[in-house]
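A.B. asks: pasting the structure only:
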């Protein structure tokens, strides 16, 4: 420990090296439930690329594991500390280096907060679409690490589609650049995409070149009430099958709507079984909204209400963004799942989740990026009640199993981390798992980067 701190101080200012246990304890975990965390030996907060390289050279020389962190808003335990590790917090590397309207790119450090970047590019008439629900807190580095999505993915896609190039510090301290800042480029293997979603297990992102789009017109939202989740999902399928391109297509089940009402007093229709929000950001959204209203009515919507103004649209979107926070008020703890299924199986996913909630006598609210088939079942429980905690964990596993049975994936945007590591093996299969372990071994042969996350370097018993 003494040698580690001494060597770290050789390349880092005193204030960037935290050793007080009361302070370092605050960096032990992210926001996931049921994910073990350890006690870090030290927390470092570098401000430069060279300081990050020094940390990794030190870690390699002394064989100390390193856990990269952003704002710790993750929901899979990917940022949880391991015993004796260096927690490498990148929140101080928060510069927007460049915004280029001609090339339509932004160059940023990993600690830049998503909302800060979004507002900065908006000032120049540009748009950075990925918008996770935690966009006011989460960082671009964290978004890249977990391949984050958000409410606008149905039209604009996820983080991976906006990362053009990266500067990455490798496990041994070498600095590597990947990708490009040009509109096109196919030189060699796509290492940039390899790092997106790798959860800090292959290298440390220290700079990113991000694609931008022209700012779209202000979107308008339509809200549709349905007597069942299945009816709402049928409307979603029709909207997509008819070729509409909503900028947002979100679903809240009855539990979610009631939780948001109880917390915010927004006056949402809490008698509904499912609330569907559809938005368009075209120059004239009226025809699209009218067409979607007809499809919702045909699918069984009991009421369809277009927002009268931009302010009312914003209020509806705020309600959707508040869903996870509102569900957290129902019980002392929550487990937030992230199962993505084909849109055609969305109704089966929601109905199956409701059956699982009934089976385990638990409150499970569901909100979904319905246009993507990406559901977020939220299991509400009391961790102080051993039986309830057991049922919560078992229900969580059944929900993931259901997603795979329906042809989906165990995570659409939250990542694997600790929470879903065992399930990753089931989804990938033995050959896929072997190939991924091989990639990990190439980039991190000593297994120092975020150990115990995503997948293990060696197979069990290996």
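C.D. replies: Sure thing, it's come through. Quick caveat, the model's predicted, so the values are computed rather than measured.
A.B. asks: From here on, just use CA atoms for contacts and neighbour counts.
C.D. replies: OK.
A.B. asks: so how far is stretch 49-69 off the chain centroid?
C.D. replies: In terms of CA atoms, centre = their mean, to the nearest Å, the centre of stretch 49-69 is set 25 Å apart from its chain centre.
A.B. asks: buried stuff in it?
C.D. replies: Within stretch 49-69, the residues that count as buried by 16 or more other CA atoms under 10 Å are 49-60, 64-69.
A.B. asks: residues touching residue 302, list them.
C.D. replies: Contacts for residue 302 (CA atoms under 8 Å, 6 or more residues apart in numbering) come out as 224, 225, 226, 227.
A.B. asks: if we go to 10 Å?
C.D. replies: Residue 302 makes contacts with 224, 225, 226, 227, 272, 296, as judged by CA atoms under 10 Å, 6 or more residues apart in numbering.
A.B. asks: Now, those residues that are in strands?
C.D. replies: 224, 225, 226 (DSSP state E).
A.B. asks: Which parts of the stretch 351-462 of the chain are strands?
C.D. replies: For the stretch 351-462 of the chain, the strands defined by DSSP state E, counting those that start in this stretch occupy 363-369, 374-381.
A.B. asks: got it, and the stretch 201-350 of the chain?
C.D. replies: 204-211, 213-214, 220-226, 248-253, 274-280, 303-306, 333-336, 339-340.
A.B. asks: Dump the contacts of residue 302 to a markdown table, plus distance to residue 374.
C.D. replies: Listed next are the contacts of residue 302 as a markdown table, based on distance: CA to CA, whole Å:
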| residue | distance to residue 374 |
| --- | --- |
| 224 | 19 |
| 225 | 20 |
| 226 | 19 |
| 227 | 21 |
| 272 | 21 |
| 296 | 20 |
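A.B. asks: Could you report the separation of residue 173 from residue 443?
C.D. replies: Relative to residue 443, residue 173 is positioned 11 Å away (CA to CA, to the nearest Å).
A.B. asks: Those two - which one has more neighbours?
C.D. replies: Neighbour totals were compared for residue 173 and residue 443, and residue 173 leads with 21 against 16 (other CA atoms under 10 Å).
A.B. asks: Go ahead and confirm that one touches residue 50.
C.D. replies: Yes - the pair residue 173 / residue 50 is scored as a contact, 9.1 Å apart, by CA atoms under 10 Å.
A.B. asks: Show me the common contact partners of those two, please.
C.D. replies: residue 56.
A.B. asks: related to what we said a few turns ago, mind giving me the PyMOL select for the contacts of residue 302, buried ones only?
C.D. replies: PyMOL command restricting these to the buried ones, with burial defined by 16+ other CA under 10 Å:
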select buried, resi 224+225+226+227+272+296
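A.B. asks: Take this one as well and set it beside the first:
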């Protein structure tokens, strides 16, 4: 391919913008340089972002189809985006791309209380859907920490989880059907609206977690659950990661199904106290939060409290009521902002290990932090082994940046060595491409690339991401 001088590139961009505006309102095609820069990346550190040719903000399926047809004809890359709360660079621009922001497609199209599903557009905010279905006595359980900002389309793209997944599962378990615009602009409908269905290959599951590399989700049919009872929670303090890990193992082995089982290490506890003045116990090495939304939550908490004491808890404090329980959960949700406030920049890992090896992961992270002379706080969805080691560093200090990146890589290696995976819910994006290949192996990578070529033979959908 010959060199295209700046004048040629400008002409190509002019053609692209003109073609996009043939099927979109002028206000939906943005080219201002400051606007392009503001849409260029998600919330991940150490992920490069290119310069886009345009940002488009469609409001309809037909407009999305027009964007994909235009991009396909002109061989222009397309990067689908939601609220850009992602933590792996999956929504980052590549040079010359169209940033396809779906935030204006934000309608809840249907809520069916009898069949317990909702039909939504991809730009619906997770919290808004939860509030809407609650009016019908229903719940949409997946609740990522960013649930008040993140969109359903982004949740589907990364296969996100949340605090309640130990009992209720992750996004993939709630996506019944999808409408997807393919790379060439065709519209594919897959899945169902029924409680059961096994007709053909499960393409719906294939799109969940694909990070916009196989198609653009424009509508989703989501399963709903009856609204649970209010949660009651307890906090248990431990003098070691091993004791906290033992408590998690005992709780799960005894058959308990908490609605939430979260773990905060000492660094995370201190950070939350510094930010919120909540007065969490800073003498602890690990703080375990457990909650139940059962018919008799107090009895369940009492049983779990005994298991925590048997595992070595120094203190077990049940919340007195729902309001006190919500304060504990608010402390957990404040962890990532609190850690970011320590140094201004964080790099959030997302390794998931077998529950029985949780303590090894926490102790290994502590050793990595000490060796690299960095602050690394850990918060974990302990009930399913999904941990978020968070590396805190000064982005203006080049040596600290280097040590932060090295620590991040060492944590992923540790997760794999413990029989885990490099991502439990944040996705691969740009950040973990090389590590995905290590986890999948040569044959696994070959098969996944073959699937991607079937859906996107020209390679225009979110290039440079995942594989």
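C.D. replies: All right, it came through fine. This structure is a prediction, so every number in the text was calculated from the model and none was measured.
A.B. asks: Now the aligned partner of residue 210 of the first structure in the second structure. Nearest residue, chain neighbours left out?
C.D. replies: Superposed on the second structure with TM-score structural alignment, residue 210 of the first structure falls opposite residue 222. Of all residues not flanking residue 222 of the second structure in the chain, residue 175 sits nearest, at 4.8 Å (CA to CA, 6 or more residues apart in numbering).
A.B. asks: Against residue 293 of the first structure, how distant is the equivalent of the one you found over in the first structure?
C.D. replies: With TM-score structural alignment defining the correspondence, residue 175 of the second structure maps onto residue 163 in the first structure. Between residue 163 of the first structure and residue 293 of the first structure the distance is 35 Å, computed by CA to CA.
A.B. asks: still on that earlier bit, among the buried residues of stretch 49-69 of the first structure, which ones are in strands?
C.D. replies: 66, 67, 68, 69.
A.B. asks: quick one: which of those residues is nearest to residue 413 of the first structure?
C.D. replies: Within those, the smallest distance to residue 413 of the first structure is 16.9 Å, found for residue 69 (CA to CA).
A.B. asks: Could you pull up the contacting residues of the closest one?
C.D. replies: With CA under 10 Å, 6+ apart, residue 69 of the first structure has these contacts: 27-30, 45, 78-81, 87-91, 110-111, 139, 141-142, 145, 199-200, 204, 450.
A.B. asks: which ones are touching the counterpart of residue 387 of the first structure in the second structure?
C.D. replies: Correspondence of residue 387 of the first structure to the second structure, assessed by TM-score structural alignment: residue 399. Counting by CA under 10 Å, 6+ apart, residue 399 of the second structure touches residue 393.
A.B. asks: The one 5 residues further on now?
C.D. replies: Counting by CA under 10 Å, 6+ apart, residue 404 of the second structure makes contact with 46, 346-347, 369, 372-376, 390-395, 398, 410.
A.B. asks: Return a PyMOL selection command for the buried portion of those residues.
C.D. replies: The buried subset of these, as determined by 16+ other CA under 10 Å, is captured in PyMOL by this line:
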select buried, resi 346+347+369+374+375+376+390+391+392+393+394+395
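A.B. asks: if we can go back for a sec, among the buried residues of stretch 49-69 of the first structure, which are in helices?
C.D. replies: 49, 50, 51, 52, 53, 54, 55, 56, 57, 58, 59, 60 (DSSP state H).
A.B. asks: and the gap between the alignment partner in the first structure of residue 145 of the second structure and residue 95 of the first structure?
C.D. replies: Under the alignment (TM-score structural alignment), residue 145 of the second structure maps onto residue 133 of the first structure. For residue 133 of the first structure, the distance to residue 95 of the first structure equals 22 Å [CA to CA].
A.B. asks: What's the match for residue 88 of the first structure in the second structure?
C.D. replies: Under TM-score structural alignment, residue 88 of the first structure pairs with residue 100 in the second structure.
A.B. asks: Now do the same for residue 451 of the second structure: its match in the first structure.
C.D. replies: So, by TM-score structural alignment, residue 451 of the second structure is matched to residue 439.
A.B. asks: pretty sure its match contacts residue 194?
C.D. replies: Yes - under the criterion of CA under 10 Å, residue 439 of the first structure makes contact with residue 194 at 9.4 Å.
A.B. asks: Pull up the overlap in contacts between those two.
C.D. replies: In contact with both residue 439 of the first structure and residue 194: residue 202, using CA under 10 Å, 6+ apart.
A.B. asks: so who does the match of residue 175 of the second structure touch?
C.D. replies: 105-106, 144, 147, 179-181, 192-193, 195-196, 208-212.
A.B. asks: Tell me which entries of those lie within helices.
C.D. replies: 144, 192, 193, 195.
A.B. asks: Let me know the distance separating the equivalent of the second one over in the second structure from residue 465 of the second structure.
C.D. replies: When you say that, I think you mean residue 192 of the first structure. Under the alignment (TM-score structural alignment), residue 192 of the first structure pairs with residue 204 of the second structure. Between residue 204 of the second structure and residue 465 of the second structure the distance is 20 Å, computed by CA to CA.
A.B. asks: ok, now residue 305 of the second structure?
C.D. replies: Residue 305 of the second structure is 44 Å from residue 465 of the second structure, by CA to CA.
A.B. asks: Then residue 12 of the second structure?
C.D. replies: 24 Å.
A.B. asks: which of these two has more neighbours?
C.D. replies: The neighbour comparison of residue 12 of the second structure against residue 465 (other CA under 10 Å) goes to residue 465, with 24 against 17.
A.B. asks: For the more buried one, which residues are in contact?
C.D. replies: Residue 465 of the second structure touches 79, 88-92, 94, 210-213, 427-433, counting by CA under 10 Å, 6+ apart.
A.B. asks: Quick check: closest non-adjacent residue to the aligned partner of residue 145 of the first structure in the second structure.
C.D. replies: Taking TM-score structural alignment, the alignment pairs residue 145 of the first structure with residue 157 from the second structure. Computed as CA to CA, 6+ apart, the closest residue to residue 157 of the second structure that is not its neighbour in sequence is residue 211, at 4.3 Å.
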